[in-house]
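Asker: kindly return the folded structure for what I paste below:
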Amino acid sequence: SSLYIGAAIAKAMARQDFGAIKATVAGKSLEQVSEEVQQEMDLLKNARVDIAITGESGAGKSSLVNALQGMSDDDEHPAKTGVIETATKPTPYLYPPFPNFTIWDLPGIGTPDFKADKYRKQVKLDRYDFFIVVAERSTENDTKLIREIKKMKKRFYFVRTKVDLCIEVERDKKKFSEKETLEDIRENCEENLKKAGEPLPTVFLISRKELDKYDFPRLVEQMQKDQDFIKKDILTMFMPVLTKQGLKQKKEAMEKYIWKLAFLSCAIVFTPIPGLSLACDISILVSGMYLIYKVFGLDDESLYITAKRVGKTFEELKSAIQNLGSLVGGANSFVCTHFKLKNFLKDVMKDAENVLAKAADSDLLIVWTSPPQCQ
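Answerer: As a prediction, the model looks like this:
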């Protein structure tokens, strides 16, 4: 019976010390577990994540959009950048494997067409999950914007851009200290955020040209940490990888995804249609492998983007991929699906670390997933 199979799976997991999954299965039939897993998968597939990049005109909003996409400002389809405001309406940038994951480039607040007192209604601030407020310096318009976001009881992340330019300006002074300069910039921004009603302000200092430097990795990690479990998984899967810790987080997210696929594979075994189990298992296996491959940025499109950003050739980065096996071969219910995907994930992790290491001697050490596309 399905109850017996569910118990057998629980025993198998107990031998591997899979506590969390064992708790999910305990006392439930296979049908119950499969239904819950399917609901979670549907939630992951259908949940929306809308990130708004906002701030004053010319502060570097579009450049940050491009950075989060893994694209240069001069790539084929980036968000347009320039010294004047280039976004005339909220512009969405989509991520093809997960079309409900959208980065929005909002028009600059305080321009003639987007006055601060009408900005919330004009750009429909209420529709976004959270905000990245981009500023080259703290201004009154930034303060008004943050107050509006706080009224909506939504999260925001204050990003001070172009800190590399500030460092260069200060570098010629006799008593120059990069650390002290960064502290001065941070403290100035924090004081302005306190005036906007933020009692414990957090400021992220970033350089568009050196995203691995300063606070950009911390910004990505904090955004992931602050989300609920579904949106956290979505951000973890599709945001850029800048460190080995980032790779580890992706691995953990994909391990949970693999368990869900394995349970669905197990449920299909008991569908009384000849040949359906094998066909569905193969489909589950291949789709799972493809997503893992893409999430870690090892597909050709992602490698081309990474190569361009780190100043290496596609062939150099491709040569670091040595562990991936063939996608040929069928799964066989829970055990086979689970262990095939787990082994595949191990190989992907090794290759992702190799690609990260291959880029290590360049100025920018980043592995990106494939970029979103403008709608």
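Asker: when you work out contacts or count neighbours from here on, use the C-alpha atoms and nothing else.
Answerer: OK.
Asker: how much space between residue 309 and residue 60?
Answerer: Applying C-alpha to C-alpha, to the nearest Å, one obtains 18 Å for the distance of residue 309 from residue 60.
Asker: the more surrounded of these two?
Answerer: residue 60 (25 against 22; other C-alpha atoms under 10 Å).
Asker: here is the second sequence; please produce its structure so I can put it next to the first one:
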Amino acid sequence: MDDSFDLYPEEIKECKEALMNNDTAAAAAKIHKYLENEDNIPLNIAVTGECGSGKSTFVNAIRGIKNSDDGAAPTGCVETTIDVTPYPHPNFPKVTFWDLPGIGTTRFPADQYMEHVKFERFDFFIIISADRFRENDVKLAQEIQKMKKKFYFVRSKIDHNIQDEKRIKNFNEEMTLKRIRDDCIQGLQQQGIEAPQVFLVSSFELHLYDFSLLHETLERELPAHKRNALLFTMPNISREIINKKKKAFQANIKYHAVLSAIVAGVPVPGLSTTVDLGIMATVINKYVLGFGLDKLSLQRLADSTGVPYENLHAVIKSPLALEKINVDLLLKVISQITSSGVLMAAEEGSKFLPLFGIVAAMALSFTATYKTLSFFLNSLAEDAQRVLEKSLGLETSV
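Answerer: The predicted structure follows:
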């Protein structure tokens, strides 16, 4: 049984009990509540570091926007963060990255700093440095540790270091990265941090170095019900990220299909089709946003990679990518998918048959919704992979 059953076990259990008691209205309400909760899980990530460490650039990069975009965290060579500032993800606003003032630039010593920034609201802390981690970084980590919160050290601007080191004779990138990482770890250990987790990152090239490892670590150490909230905000920097998003979306299709089946049991002409289309339009919009296949996200990707928007657009095949999905558009596209269209039509007709008509309609509705959502999820995931490969200058594999 997958993790999705473990997020809100009481709601799933109550839904099953309601279905066994033929209380379809209660079952539908429980599923709706479960799905609504899924969409409203907050995740608050604190990002801090000393002046010039690159924390604001990191906040922008992980949100998929440039430093010059509207809504970007301000950057500069002087301290630009003077207070705790929230930056919601543009597509998933329940996930917020908080740009914190550097502990060495505030009026508060480390022990008061945690109270000043209201540490209890954050799920974890990312402490950023552009070179060695300083005494203030260590003090902050120790205070976070006292509060029993997770923290991670990010060594930023690694791309600058690599460029500088390339001038040296017999340059070896792997050895250079190991030396920088070991130096950071040893420095932190000497200052009293046991087993520090250090990740080497370039905010301008997230697909390189340790960003994927950072995401995997965060995902592993977050509570289960918050993992998808983090996952869907991650830039598509690898095939693994795209596949994880697809798997997470796939896990919830059964709930949408059950909700569709319950509605199909109501013998009102046209009701089931109308509700089904509404459900699917909402869900597919989430797929488009989660895979970064909306127009704004694609333009941001084009700007950040230097690959023309038209070139990225050209590899997209799904008719629902780059669109704001509504019922009319979805119905038009579904009508061109023979199996889904036939199933939905058969469902409407079958519910008025004597004896087993309602049961047949519910089964057909479940199948139609499940197959349709799976079809569009697969096609959008493939588009996301093609866009990733195009952005990285790779040969398309799908």
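Asker: drop the TM-score for these two in here.
Answerer: The TM-score (TM-score structural alignment, normalised by the length of the first structure) is 0.83; 346 aligned residues with a C-alpha RMSD of 2.8 Å.
Asker: so what corresponds to residue 289 of the second structure in the first structure?
Answerer: In the first structure, the position corresponding to residue 289 of the second structure is occupied by residue 294, as judged by TM-score structural alignment.
Asker: scratch that, residue 218 of the second structure
Answerer: In the first structure, the residue paired with residue 218 of the second structure according to TM-score structural alignment is residue 223.
Asker: in which helix or strand would I find that match?
Answerer: helix 216-225 (DSSP states H and E).
Asker: centre of the chain to the helix or strand following that helix, how far?
Answerer: Where DSSP H and E defines the elements, the next helix or strand beyond helix 216-225 of the first structure is helix 229-238. Averaging C-alpha coordinates over helix 229-238 of the first structure and over its chain gives two centres that are 7 Å apart (C-alpha atoms, centre = their mean, to the nearest Å).
Asker: what's the angle between helix 229-238 of the first structure and helix 216-225?
Answerer: Following axes from the mean of the first three to the mean of the last three C-alpha atoms, to 10 degrees, one obtains 150 degrees for the angle between helix 229-238 of the first structure and helix 216-225.
Asker: now helix 229-238 of the first structure: buried residues?
Answerer: Buried residues in helix 229-238 of the first structure, defined by neighbour count with 16 or more other C-alpha atoms under 10 Å: 230, 231, 232, 233, 234, 235, 236, 237, 238.
Asker: need the contact list for the spatially most central residue of the second structure.
Answerer: Nearest to the centroid of the C-alpha atoms of the second structure, with distances taken as C-alpha atoms, centre = their mean, sits residue 232, at 1.6 Å. When the contact criterion is C-alpha atoms under 8 Å, 6 or more residues apart in numbering, the partners of residue 232 of the second structure are 92, 245, 290, 291.
Asker: neighbours around the third one, how many?
Answerer: It refers to residue 290 of the second structure. Other residues lying near residue 290 of the second structure total 26 when counted by other C-alpha under 10 Å.
Asker: how far away is the closest residue to residue 100 of the first structure other than its chain neighbours from residue 65 of the first structure?
Answerer: Spatially, and ignoring its direct neighbours in sequence, residue 100 of the first structure is nearest to residue 48 (4.8 Å; C-alpha to C-alpha, 6 or more residues apart in numbering). Here residue 48 of the first structure is placed at a distance of 18 Å from residue 65 of the first structure (C-alpha to C-alpha).
Asker: which one's more surrounded, those two?
Answerer: Taking neighbours as other C-alpha under 10 Å, residue 48 of the first structure and residue 65 compare with residue 65 leading, 26 against 18.
Asker: now which residue in the second structure aligns to the more buried one?
Answerer: In the second structure, the residue equivalent to residue 65 of the first structure is residue 59, according to TM-score structural alignment.
Asker: what sits against its match?
Answerer: Here residue 59 of the second structure is in contact with 47, 73, 87, 97, 98, 99 (criterion: C-alpha under 8 Å, 6+ apart).
Asker: let me know the closest of those to residue 300 of the second structure.
Answerer: residue 73 (15.4 Å; C-alpha to C-alpha).
Asker: so the closest one sits against residue 55, correct?
Answerer: No - counting by C-alpha atoms under 8 Å, residue 73 of the second structure does not reach residue 55; the two are 9.1 Å apart.
Asker: anything in contact with each of these two?
Answerer: Contacts common to residue 73 of the second structure and residue 55, judged by C-alpha under 8 Å, 6+ apart, are residue 99.
Asker: between the two, who's got more neighbours?
Answerer: Set side by side, residue 73 of the second structure and residue 55 show more neighbours around residue 55, with 29 against 25, by other C-alpha under 10 Å.
Asker: helices along the stretch 1-150 of the second structure, start to end?
Answerer: Taking DSSP state H, counting those that start in this stretch to define them, one finds helices in the stretch 1-150 of the second structure at 9-20, 24-39, 55-62, 110-116, 135-146.
Asker: so how far is the first residue of stretch 259-277 of the second structure from its last?
Answerer: As for stretch 259-277 of the second structure, its first-to-last residue distance stands at 12 Å under the measure C-alpha to C-alpha.
Asker: I would like the residues contacting it, please.
Answerer: Stretch 259-277 of the second structure is contacted by residues 24-25, 28, 31-32, 279, 327, 330-331, 344, 347-348, 351-352, 358-359, 361-366, 369 when judged by C-alpha under 8 Å, 6+ apart.
Asker: just the residues you listed: which are in strands?
Answerer: Among the contacts of stretch 259-277 of the second structure, the subset assigned to strands under DSSP state E is empty.
Asker: which of those residues are buried?
Answerer: For these, buried by 16+ other C-alpha under 10 Å: 24, 28, 31-32, 279, 327, 330-331, 344, 347-348, 351-352, 358-359, 361-366, 369.
Asker: can I get the buried residues of helix 229-238 of the first structure in CSV with distance to residue 171 of the first structure?
Answerer: Converted to CSV, the buried residues of helix 229-238 of the first structure look like this (distance: C-alpha to C-alpha, whole Å):
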residue, distance to residue 171 of the first structure
230, 45
231, 41
232, 39
233, 41
234, 40
235, 37
236, 37
237, 39
238, 37
